[in-house]
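1. Sharing a model that was predicted from the sequence below.
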Amino acid sequence: MFKELKIAAIQTNILWENILGNLSQYDEMLQNISEDVMLIVLPEMFATGFTMHPENCAETMDGSSVNWMQDKAKELNKAIMGSLVIQERENYYNRMVFVYPNGALRYYDKRHLFTLAGEDKKYTPGMERLIFDYKGWKICPMICYDLRFPVWSRNTKNYDVLIYMANWPKPRINAWDTLLKARAIENMSYVVGVNRIGFDENNYEFNGHSQAIDPLGKSIGNTSENSPEILEVILDKNKLNTLRNKFQFLNDRDSFEVY
């Protein structure tokens, strides 16, 4: 078990539906990752942008992007995660893929599809949360619009960190900032949010605000606006346990199940 978990959040512009171009861009950025980083987090649909044309760019779980993630994880000896457009049979998924340093995979399919953009018309929603262990840390991954639904992220399994990867647009960035802090406070958990920058093919603007927040809602790191940047933060398990033991807010949570 590691008492500290160092995470690198990759905030960058995403080239529209250009898988090879985006992977090349990440290759360059990852050269600047600190040696002691344990986990690299990429944005939502990091290889394509938030496209509603999955038929143009969907991949399989043995496609270029997943293979690239596995190669990078092994090469750098670090875990790497981000969401991709994945096709299984006739269905498309906005899927978070987590790759361990040895290349092993876990995945989570986005539960809450963004109806305002028609994501629900193109993609199939996930039905199960994922909470997994990495270096003694229990991690719960979520994708973008999931952030607006606190019941889905409710900390009933005593996870240690919530990680959100997103394409969250500039006009609603105040909601991103506010809800990330709320999720940390209500779940007594670290929260890491990774967003993109730039303009997409629909001329929507994204201005980043990637950040990490402690279990009391205090910022422990954030990026500049509109800047391609790597945010490196250290999460402290001793601090987390001390805060939970002192306040014990999670002991008073309501008892109910989500179906």
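-> Great, that's in hand.

2. CA only for contacts and neighbour counts going forward, please
-> Fine.

3. all helices of the stretch 101-250 of the chain, in order?
-> Using DSSP state H, counting those that start in this stretch, the helices assigned to the stretch 101-250 of the chain run over residues 119-122, 173-187, 237-247.

4. Point out the most buried one among those.
-> helix 173-187 (a mean of 19; mean count of other C-alpha atoms under 10 Å).

5. Show me where the protein has its strands.
-> Assignment of strands within the chain using DSSP state E yields the ranges 4-11, 39-41, 79-88, 91-99, 105-109, 132-134, 137-143, 161-165, 190-194, 197-199, 205-207, 211-213, 219-222, 229-236.

6. Show me the residue sitting in the middle of the protein in space.
-> Of all residues in the chain, the one closest to the mean position by C-alpha atoms, centre = their mean is residue 165, 2.9 Å from it.

7. quick one: that one from residue 250, how far?
-> With the distance defined as C-alpha to C-alpha, to the nearest Å, residue 165 ends up 25 Å from residue 250.

8. put this beside the first:
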Amino acid sequence: MKEKQNGRLKIALIQSTLHWEDPHANREMFGAKIDQINELVDLIVLPEMFTTGFTMSPDNIEKKEGLTTLEWMKKIAANKNSAVVGSVVFHDNDNYYNRLFFVRPNGKYKKYDKRHTFTLAGEHEKYTAGTERLIIDYKGFAICPLVCYDLRFPVWSRNTENFDVLLYAANWPTPRINAWDALLKARAIENMVYCVGVNRVGEDKVGHQYPGHSSIYDPLGELIALSEKEEMIIVELVKDEIDLVRNKLRFLNDRDDFNLSN
């Protein structure tokens, strides 16, 4: 069935604490939160590694859990008639990935493996980095989903395909939250897109604090929504606003003509 396109995309950002290395508990928790959505939304966005927290011990997670969570995402997407996106610890061909899934209501899905593994935490030693960016065409919006540390690298986030939405699923800690805020705004301005960032709150088992700051910026970098507590944010994005800004201010026409080489 073809997706309806009305030039609007209503998204729900779920900002939450996480149960450390406990996929079952996290699926139960997020399932309950999603059940509380009492209006039609087009896209539900979950944080980075939403079933485990930002663990550097992927061997502690049963190898089947990634596939179990993918099936869970399919059921949620079908039940809510909404796409679901978020990243999980995923075991594939003897490697671990910080893998993001974008799951449509019909069960079809695309994956993106986090390119920039967080060397400060040793993520590069535990998880294999991805090499390909993903652009999703969903309900008339072109969406580029990325993961946490990717936010610090503007070339990887660069709008070379005229996408409409940059989306970051993250576990971004309190000491560097000013960078999160500044970079989300910058990515919106330089790419002339809606920029969406979903973070977690609370403290993890290794002592890192997370302040939330899940937020959405419009194509001019104006803040639309921001939260510092455990809650859900629901915002509607409007395609005409992107077109209006780009037609009036043709900054993307002057972008440098280069591509990232692998």
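-> Cool, got the structure. Quantities reported herein were computed from a predicted structural model and do not represent experimental measurements.

9. circling back: output the helices of the stretch 101-250 of structure 1 in TSV; the columns should cover distance to residue 20 of structure 1.
-> As requested, those are arranged in TSV below (distance: least, C-alpha to C-alpha, whole Å):
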stretch	distance to residue 20 of structure 1
helix 119-122	23
helix 173-187	29
helix 237-247	37
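
10. Out of the ones you listed, flag the one nearest residue 58 of structure 1.
-> Proximity to residue 58 of structure 1, assessed across these by C-alpha to C-alpha, is greatest for helix 119-122 (11.4 Å).

11. just checking, the residue nearest to the centre of structure 1 touches residue 142?
-> Yes. Look at residue 165 of structure 1 against residue 142 with C-alpha atoms under 8 Å: they come within range, at 6.8 Å.

12. Neighbours of the equivalent of residue 30 of structure 1 over in structure 2, how many?
-> Across the two structures, residue 30 of structure 1 finds its equivalent in residue 34 of structure 2, going by TM-score structural alignment. By the criterion of other C-alpha atoms under 10 Å, residue 34 of structure 2 has 16 neighbours.

13. got the contact list for residue 34 of structure 2?
-> Neighbouring residues of residue 34 of structure 2 by C-alpha atoms under 8 Å, 6 or more residues apart in numbering: there are none.

14. and if we set it to 10 Å?
-> For residue 34 of structure 2, the contacting residues are 12, 14, 28, 44, 76, 80, 232, taking C-alpha atoms under 10 Å, 6 or more residues apart in numbering as the criterion.

15. and what of residue 59 of structure 1?
-> Taking C-alpha under 10 Å, 6+ apart, we find residue 59 of structure 1 in contact with 19, 65, 66, 84, 85, 86, 87, 88, 92, 93.

16. what about it, distance to residue 200 of structure 1?
-> Taking C-alpha to C-alpha as the measure, residue 59 of structure 1 and residue 200 of structure 1 are separated by 20 Å.

17. Which residue, other than its chain neighbours, is closest to residue 201 of structure 1?
-> Among residues not flanking residue 201 of structure 1 along the chain, residue 16 sits closest, at 6.4 Å (C-alpha to C-alpha, 6 or more residues apart in numbering).

18. ignore the last one, residue 3 of structure 1
-> Going by C-alpha to C-alpha, 6+ apart, residue 3 of structure 1 has residue 237 as its nearest residue, at 5.0 Å.

19. Trace that neighbour over to structure 2, please.
-> Aligned against structure 2 by TM-score structural alignment, residue 237 of structure 1 finds its counterpart in residue 239.

20. Would you agree that match is in contact with residue 9?
-> Yes. Taking C-alpha atoms under 10 Å as the contact criterion, residue 239 of structure 2 and residue 9 are neighbours in contact, 8.0 Å apart.

21. Give me the common contacts of those two.
-> Residues touching both residue 239 of structure 2 and residue 9 (C-alpha under 10 Å, 6+ apart): 140, 141.

22. what's the burial count for the aligned residue in structure 1 for residue 146 of structure 2?
-> In structure 1, residue 146 of structure 2 lines up with residue 142, judged by TM-score structural alignment. Neighbour count for residue 142 of structure 1, taken as other C-alpha under 10 Å: 27.

23. Tell me, how many residues neighbour the nearest residue to residue 142 of structure 1 once chain neighbours are set aside?
-> For residue 142 of structure 1, ignoring the flanking residues on the chain, the nearest one in space by C-alpha to C-alpha, 6+ apart is residue 164 at 4.8 Å. Residue 164 of structure 1 is surrounded by 27 other residues when neighbours are defined as other C-alpha under 10 Å.

24. Quick check: the aligned partner of residue 164 of structure 1 in structure 2 vs residue 36 of structure 2, distance?
-> Counting by TM-score structural alignment, residue 164 of structure 1 lines up with residue 168 in structure 2. For residue 168 of structure 2, the distance to residue 36 of structure 2 (C-alpha to C-alpha) stands at 23 Å.

25. Now stretch 33-41 of structure 1: buried residues?
-> Of the residues in stretch 33-41 of structure 1, 33, 37, 38, 39, 40, 41 count as buried by neighbour count, 16 or more other C-alpha atoms under 10 Å.

26. How about stretch 124-143 of structure 1?
-> By neighbour count with 16+ other C-alpha under 10 Å, stretch 124-143 of structure 1 contains the buried residues 124, 125, 129, 131, 137, 139, 140, 141, 142, 143.

27. before we move on, the earlier item: ok, which of the helices of the stretch 101-250 of structure 1 comes nearest residue 109 of structure 1?
-> Ranking those by proximity to residue 109 of structure 1 (C-alpha to C-alpha) places helix 119-122 first, at 12.8 Å.

28. what range in structure 2 does the closest one sit on?
-> On the basis of TM-score structural alignment, helix 119-122 of structure 1 is assigned to residues 123-126 in structure 2.

29. Using the aligned residues only, give the average distance of the matching stretch to structure 1.
-> Average distance, stretch 123-126 of structure 2 versus aligned residues of structure 1 after superposition (mean C-alpha distance after the TM-score superposition for structure 1): 0.2 Å.

30. Tell me the span between the first and last residue of stretch 49-68 of structure 2.
-> Stretch 49-68 of structure 2 has an end-to-end distance of 14 Å (C-alpha to C-alpha).

31. I appreciate the help and will end here.
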